[in-house]
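S.K.: missing the sequence, but the structure's below:
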């Protein structure tokens, strides 16, 4: 998790980072991926930011999925149980949160 932390925390506009899925629940199997939700305060192109983080993680032996969302997207969709944002926020573990 240190690699994603350095890719993520190097960005001072990052709001928070969540680990979710089987790794967060504690029922991961060998080879299970790490699922992360990165929340950004700034207006970013979420796909490009996801690619930037994935490039930084290139060479990692663990399979990693990174979803990037802006705070406005999270506010709009966080209560919809059909969307991954809701799952990550309600079942995931907060790994980092920028302090005001």
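M.R.: On my side now, so go ahead. Just so we're clear, the structure is a prediction, and the values are computed from it rather than from any experiment. Numbers count the residues shown, from 1 in each chain.

S.K.: going forward, measure contacts between C-alpha atoms and count neighbours the same way
M.R.: Noted.

S.K.: Contact partners for residue 53?
M.R.: By Cα atoms under 8 Å, 6 or more residues apart in numbering, the residues touching residue 53 are 4, 7, 8, 66.

S.K.: right, and the helix or strand after the helix or strand hosting it?
M.R.: Secondary structure from DSSP states H and E places residue 53 in helix 46-56. Heading C-terminal from helix 46-56, the first helix or strand you meet, by DSSP H and E, is strand 64-70.

S.K.: In addition, the following structure is provided for comparison:
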């Protein structure tokens, strides 16, 4: 069963960004989180927004969810490119993440 906080974050991001995929990664996905651990979330979405503006849109969507969170928004092309790198956020999400949402 998914954590209610994760469900809320997922639902808000889906409504605001119409993503292709949302992945929880980091300590929360690995099951090693402490009570004060943040929620690391990767969002894959079709967008023409500059990288910084994508993050602003994501943070606005979940601003009233009172937990520490780090949300990264990438395009599908960036996702494909970065998932082959040896290190990085996307690689960690691909290898160790939990898919929270996938568009049909």
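M.R.: Cool, the structure landed. The shown structure was predicted, so the numbers you read here are calculated from the model rather than taken from an experiment.

S.K.: Drop the TM-score for these two in here.
M.R.: Scored against TM-score structural alignment, normalised by the length of the first structure, the superposed chains reach a TM-score of 0.87; 99 aligned residues with a Cα RMSD of 1.6 Å.

S.K.: still on that earlier bit, okay, angle between the helix holding residue 53 of the first structure and strand 64-70 too, please.
M.R.: For helix 46-56 of the first structure against strand 64-70, the angle by axes from the mean of the first three to the mean of the last three Cα atoms, to 10 degrees is 140 degrees.

S.K.: Let's verify the residue most central in space within the first structure: helix, strand, or coil?
M.R.: Among the residues of the first structure, the one closest to the centroid is residue 37, at 2.0 Å (Cα atoms, centre = their mean). Under DSSP: H, G, I helix; E, B strand; the rest coil, the three-state class of residue 37 of the first structure is strand.

S.K.: Trace the helix holding residue 53 of the first structure over to the second structure and give me the residue numbers.
M.R.: Counting by TM-score structural alignment, helix 46-56 of the first structure lines up with residues 51-61 of the second structure.

S.K.: ok, so what distance separates the residue located most distally from the centre of the first structure from residue 97 of the first structure?
M.R.: What lies farthest from the middle of the first structure is residue 30; by Cα atoms, centre = their mean that is 20.7 Å. Using Cα to Cα, to the nearest Å, residue 30 of the first structure is found at 28 Å from residue 97 of the first structure.

S.K.: same question, residue 43 of the first structure
M.R.: 18 Å.

S.K.: okay, stretch 73-84 of the second structure sits on what stretch of the first structure?
M.R.: The aligned range for stretch 73-84 of the second structure is 68-79, by TM-score structural alignment.

S.K.: Now do the buried residues in that stretch.
M.R.: 68, 69, 70, 71, 78 (16 or more other Cα atoms under 10 Å).

S.K.: and if you look at stretch 18-32 of the first structure?
M.R.: 18, 19, 20, 21, 22, 23, 24.

S.K.: Distance across stretch 81-91 of the second structure, terminal residue to terminal residue?
M.R.: 10 Å.

S.K.: scratch that, stretch 68-83 of the second structure
M.R.: 25 Å.

S.K.: same check, this time on stretch 56-76 of the second structure
M.R.: End to end - Cα to Cα - stretch 56-76 of the second structure spans 19 Å.
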